[in-house]
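Student: Next input, structure requested:
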Amino acid sequence: MDFQQSVKACLKKYVEFNGRAGRPEFWWFVLAVVIVQFLVSAVLGNMVAMLVNLALLLPQLAAGSRRLHDMGKSGWFQLLGFIPVIGWAVLIYWLAQPSVGPNAYGEGPALPADVALPPPGAA
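Tutor: This next block holds a predicted model:
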């Protein structure tokens, strides 16, 4: 999944907290949000940037929830972000992990043919 596809997918599923999102979908969307926030803040000011940030909050939460589902974890684990440093580190570590096979949240995102999933139960 490339940058444009990822951003479109996350914005289309902006309130879809069910399902799964692969690493490329999530991280490309995070990059897009950071770029948009930086540009809006630099060009239009902080007040407009706050409104843009508020508008992108729900898509960010939904994408984060789907990304955590991809690893078999509940989307509620995003609340770890309220714990300074330790919570952030754990959350970033989980969000950076590769996709696992089918789990309770679905089959998983489509992977390229040359990517092999780890066997179930392998850590």
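Student: CA atoms for contacts and neighbours, from now on please.
Tutor: OK.
Student: Spatially, and excluding backbone neighbours, which residue is closest to Arg67.
Tutor: Sequence neighbours aside, Ala21 is the residue nearest to Arg67 in space, at 4.7 Å (criterion: Cα to Cα, 6 or more residues apart in numbering).
Student: Let's verify the one you found: helix, strand, or coil?
Tutor: coil (DSSP: H, G, I helix; E, B strand; the rest coil).
Student: Let's see this one next, to set against the first:
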Amino acid sequence: MEWYVKAWKNYAVFQGRARRKEYWMFFLFNLIISIVLSIVESLIGLNSVLTGLYSLAVLLPSLGIGVRRLHDSGRSGWWLLISLIPLIGTIILIVFLCQDSEPNDNQYGANPKAFA
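Tutor: All right, here's what the predicted structure looks like:
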């Protein structure tokens, strides 16, 4: 849960680096919350209102942590746009997001693993 809160504290920060664990824990919590909201919506008869509002609320933090995750592997945040290419772009982006951190400092900042 601390990783999810950390991403919200860095709400719209697009500088620096984010560890793999930070990114994927944020992704996991977003997935769980979205599933729970979908179940609640189906039970009370809403039509994607809660999940839509949650998706809008989490848009900037998701972009910010995605950019910082790409920075951690030595790539520009603009690589997020590769996901606009159907299927292949998404696969390439997932591979980038799964790669390990650059071991030393890079142009985007110090290695976050050094502080853990």
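Student: Okay, the aligned partner of the residue nearest to Arg67 of structure 1 in structure 2 and Gly109 of structure 2: tell me how far apart.
Tutor: Aligned counterpart of Ala21 of structure 1 in structure 2: Ala18 (TM-score structural alignment). As judged by Cα to Cα, to the nearest Å, Ala18 of structure 2 and Gly109 of structure 2 stand 10 Å apart.
Student: between these two, who's got more neighbours?
Tutor: A side-by-side neighbour count of Ala18 of structure 2 and Gly109, using other Cα atoms under 10 Å, places Ala18 first with 23 against 15.
Student: ranges for the helices of structure 2?
Tutor: Per DSSP state H, structure 2 carries helices over the ranges 2-9, 20-44, 49-57, 59-72, 88-98.
Student: Need the contact partners of the longest one.
Tutor: Spelled out, that is helix 20-44 of structure 2. 1, 3-4, 7, 47-51, 54, 65-66, 69, 97-101 (Cα atoms under 8 Å, 6 or more residues apart in numbering).
Student: how close does Gly101 of structure 1 get to Gly87 of structure 1?
Tutor: Counting by Cα to Cα, the gap from Gly101 of structure 1 to Gly87 of structure 1 is 26 Å.
Student: Let me fix that, I meant to ask about Met47 of structure 1.
Tutor: Distance from Met47 of structure 1 to Gly87 of structure 1, by Cα to Cα: 28 Å.
Student: how close does Leu56 of structure 2 get to Ser34 of structure 2?
Tutor: For Leu56 of structure 2, the distance to Ser34 of structure 2 - Cα to Cα - is 12 Å.
Student: out of these two, which sits in the busier spot?
Tutor: Neighbour count, other Cα under 10 Å: between Leu56 of structure 2 and Ser34, Ser34 has more, with 17 against 10.
Student: quick one: what's aligned to the more buried one in structure 1?
Tutor: Checking TM-score structural alignment: Ser34 of structure 2 goes with Gln37.
Student: which of the contacts of helix 20-44 of structure 2 count as buried?
Tutor: 3-4, 7, 51, 65-66, 69, 97-98, 101 (16 or more other Cα atoms under 10 Å).
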